[in-house]
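Asks: Need a 3D model of the sequence below.
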Amino acid sequence: MTNQSTLVAPGVDTAKHEYRTQRAKKAAIAGFLGGALEYYDFFVYATAASLVFSHIFFPAGNPTVALIASFATFGVAYIARPFGALLFGHLGDKIGRKNTLVMTLVLMGGATFLIGLLPDFNTVGYWAPVLLVVMRLLQGLSAGGETAGAAALAMEESPVGRRAFFPSFTMSGISAGIVLASLVFLPVAAMNEADRLAWGWRIPFLLSAVVLVVAFVVRRSLEEPEVFTEAAEQLEKNVQHEKPKMPFMQMFSTHPAQFFQVAMMSFETVTNIFMQAFGLAFAVSVGIPAQTMLIISIVGNVIAIGSQPLMALFADRYGRRRIFIAGVLGSGTLIWVYFWAISTAQIGLIFVVSTLITAGTYSMSNAIYPAWFAELFNVRVRYTGMAIGLQVGILAAGFTPLLATALVGDDPSNWGPAAWIVAGSSVIAVVGALWARETYRTPINELGNPMENELRTNA
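Replies: Okay, here's the model as predicted:
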């Protein structure tokens, strides 16, 4: 068995290794930019849902009810994400990673830009929230296929011993997207309320077009991973009938355990969703300025841009499972301190704990999952398996801010339910990690379950 912890394994041609490294770098850059766009869009929406949408897209009334409705529009994207995973996973495993990822990129960027042009409730009445939901659903469809595809492509392009490192730049791109969104929203949050609600909130959405253009140019220049093209060619030679039309059926029949493992481990994302959406709204409700929380988020995510590749290097050297579990347990523990600090308005403690989670414990698990989840599946169903498994788990996570808002209500001292939701999600993720196979030393052609028997069955 090939030792994946070394930079260049014995017997590997140096020139070929360098060629693969260059391709991996290009895939990592594309993943970084795609992740930046996806989470720029995600965090701009989460911030607007926390600070703006409850005032302009819904009728006047109880502010808590309006905020719950605003978070509901945030959550509907998570209903669409599994369908996006199904659609783009199918395309990614059938026609290839590159073209599919271009489609997800354009859909996400286009929907975000259009949100910035939507009329408000005073202009078109209930059509305003309807149109907002439609755009949010399109964002969800795109997100359902983006991270899985970028991770699968980067992992498949990575050289020996760096299969976690290069895909981790997709997660660093996500941190960069959060930083960009926070920086753009800082002057918006500092505006007087009238200007912010009238036109200021639209600026961050319209600026997404800049990230979209840059990411599109880079992604169009990618090539298909060799392991994918080789598998496609082999399938053409060995199977004398039409290619299977539904890769997700193949995935469920050949990798059922891996699907549930990924779904369970994806609950680690609840921590980030809570901090970026519910945490901001909760802090504002206790009198902490939104600008303060945005600055805290910026600092943590700037550090995370560098800390996540570092955590991935550790995973390439010491394995996926132990670092993932340590990170999830750390986040599930520190979240109690985080919410207590917010409820008591201790700004210094909020800053320290938020940074420890964002750039520390959450980075430990978040940097590893792009490679580990992809490695659990055979190349022929990798995009589908990772995308659907990831999004089924994230679907539950998307509605947790709404649930927490309903449970906590307007009592700042009643933050316990929010912390329990994060802690419970962490336990689910740990169970999935304990169940999953350790893959960091497994050669790329041996990843996932064999599918030769399935081929003969369909032939």
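
Asks: hey, let's count contacts and neighbours off CA atoms from now on
Replies: Fine.

Asks: Flag every buried residue along the longest helix seen in the chain.
Replies: The residue-count maximum for a helix in the chain (DSSP state H) belongs to helix 14-51. Neighbour-count burial for helix 14-51, with 16 or more other CA atoms under 10 Å as criterion, is recorded at 17, 20-21, 23-51.

Asks: and that helix, what other elements does it pack with?
Replies: helix 63-94, helix 97-115, helix 127-157, helix 168-190, helix 202-206, helix 208-220, helix 279-285 (3 or more CA pairs under 8 Å, 6 or more residues apart in numbering; DSSP states H and E).

Asks: among these, which is nearest residue 439?
Replies: helix 127-157 (12.2 Å; CA to CA).

Asks: to compare against the first, here's another:
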Amino acid sequence: MSDRTPTPASSPAPTSADARRVAVGAFVGTALEWYDFFLYGTAASLVFNRLFFATDDAVVATLAAFASFAVGFVARPLGGVIFGHLGDRIGRRACLLITVVMIGAVTGLIGVLPGFADIGVAAPVLLTLLRLLQGVAVGGEWGGAITLAVEHAPPEKRGRYAAMPQIGSPVGTLLSSGAFLLVALLPPEDFDAWGWRIPFLVAFPLLGVALWLRRRVEESPLFDRLLAEDARASAPVRDVVVRAWPGLLVGAGSALLGVGGFYLATTFVISYATGDLDLPRPLVLGATLVAAVVEIGVLVLGGRLAERFGAARVTVAGGIASALVALPMFWLLDARNGVAVVLGVTLGVAMLSIPYAVSGDLLARLFPARLRYSGIALAANLAGIVSGFVPLVATAVLAAAGGRSWAPGLLLVGIALVTVVSGLLAPRLYVPDAEMTTEGVAAPRAGA
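Replies: From the prediction side, this is the model:
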């Protein structure tokens, strides 16, 4: 904890060491959170459809598993509302401690949940309930991590520090896919009986690590000043919806590709490649691992590009690039060649990671400090609502198109174009630069 005591007259600007410590803490905590959340997506493709949603129709079982996957995204706005309000009222740091405990505990409990053969219909019901709680926690996590990282960052380095929590996404993918890749090497009967549970149970010790790291993170100096000047919004969520709704919609659209496109290129692709194309599970999971490694580099580069060209321009460029490679990604998958599969998944994930790299920087600029946690959380989670249904919709359009991959490919093109338009509109809605520093935080005007 910091020994700084903010005053209405001044609030000490964070040092570069402060910014790095907070950014690393946000990255590590976010990586562990996304590890937990991504496990469910992988398991929905490989095991939940068979062990928790019992039906003789494989397509129906997969749809049911993806529907439970989508529940987590539906719950995320609730988490955004709850933790956005608390984050703008009691502080960013406290909320991040709560969310990391919630998601770690819930994920570990999934690892001990009996299947349909043991407890019948209670199995999918309990699984879906745990997924809902997981979604609530994640709904409040990302917005807080981004807010804390951005508000500690020096203005000239805001792009790179805002990208740090984003790097938690591919690292979470590496950890979750890597864990499932290892247990997928088990004999099928062992994998179904107990092997799939191991990655979920690992969440318990990881929770201890994440909690220790989060306790070392200091509160935002901007929030310290808001607190000292009593300049906090009394109802930040309401103010975002009523007064900042253009930024809310544009922010959600700008984030759609990085979230929804990602789940199409990973969760849906795992199901499509292992099911429709009958490709080996280790190959497909290995492709997501290669893509995640490449994504880390893209995110680092994207943060630096945002500092030079601006987050909005980088968002537009990444959206156009994703639209151009959407169909070629599926053509490479359909070749059923190992190298082509890895290349296709990597290419798709790399392009959509360009706007994802700058999403935190862009969203932070759309909302003033007194509404920032709520604004970022709500915008990201609006995108998350749509994103959670992307694998479900992609499965449905694939079936409607007779199994031809151009259908999910065009779905990805549409998602990318939404992000392009949002990136073009975003600069018109940016808050003044002063709102991004402690010097610009002041009590709102009467009636604001």
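
Asks: Could you tell me the TM-score of the two chains?
Replies: Remark: TM-score between the superposed chains equals 0.92 [TM-score structural alignment, normalised by the length of the second structure]; 434 aligned residues with a CA RMSD of 2.3 Å.

Asks: if we can go back for a sec, now the element after the longest helix of the first structure, going C-ward?
Replies: helix 53-56 (DSSP states H and E).

Asks: Tell me the counterpart residues of that next one in the second structure, please.
Replies: Per the alignment by TM-score structural alignment, helix 53-56 of the first structure matches residues 48-51 in the second structure.

Asks: List the neighbours of the matching stretch that are in contact with it.
Replies: 58, 61, 62, 64, 65, 115, 116, 117, 192 (CA atoms under 8 Å, 6 or more residues apart in numbering).

Asks: Show me what residue 250 of the first structure aligns to in the second structure.
Replies: Here residue 250 of the first structure is matched to residue 239 in the second structure, going by TM-score structural alignment.

Asks: okay, now its match: neighbour count?
Replies: 17 (other CA atoms under 10 Å).

Asks: can you check residue 189 of the second structure too?
Replies: 9.

Asks: The first structure: matching residues for stretch 305-314 of the second structure?
Replies: Taking TM-score structural alignment, stretch 305-314 of the second structure hits residues 314-323 over in the first structure.

Asks: Identify the residue nearest residue 339 of the first structure in space, chain neighbours excluded?
Replies: Spatial nearest neighbour of residue 339 of the first structure, excluding adjacent residues (CA to CA, 6 or more residues apart in numbering): residue 415 at 6.5 Å.

Asks: One more: residue 226 of the second structure?
Replies: Nearest one to residue 226 of the second structure, counting by CA to CA, 6+ apart, is residue 232 at 5.6 Å.

Asks: who's in contact with that neighbour?
Replies: So residue 232 of the second structure contacts 88, 89, 226, 370, 443 (CA under 8 Å, 6+ apart).

Asks: and it, which of the three is it?
Replies: coil (DSSP: H, G, I helix; E, B strand; the rest coil).

Asks: Do a quick rundown of the helices in the stretch 351-459 of the first structure.
Replies: For the stretch 351-459 of the first structure, the helices defined by DSSP state H, counting those that start in this stretch cover 362-366, 369-375, 382-398, 400-408, 416-435, 452-458.

Asks: sorry, back to before: put together a markdown table for the contacts of residue 232 of the second structure, with distance to residue 361 of the second structure and neighbour count on each row.
Replies: Compiled in a markdown table, those are given as follows (distance: CA to CA, whole Å; neighbours: other CA atoms under 10 Å):
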| residue | distance to residue 361 of the second structure | neighbour count |
| --- | --- | --- |
| 88 | 18 | 27 |
| 89 | 22 | 22 |
| 226 | 21 | 26 |
| 370 | 16 | 26 |
| 443 | 23 | 18 |
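
Asks: out of those, who's nearest residue 341 of the second structure?
Replies: Using CA to CA, residue 88 comes nearest to residue 341 of the second structure of the contacts of residue 232 of the second structure, at 44.3 Å.

Asks: Does that closest one touch residue 374 like I think?
Replies: Yes. Under the criterion of CA atoms under 8 Å, residue 88 of the second structure makes contact with residue 374 at 6.8 Å.

Asks: Residue 399 of the first structure pairs with which position in the second structure?
Replies: So, by TM-score structural alignment, residue 399 of the first structure is matched to residue 389.
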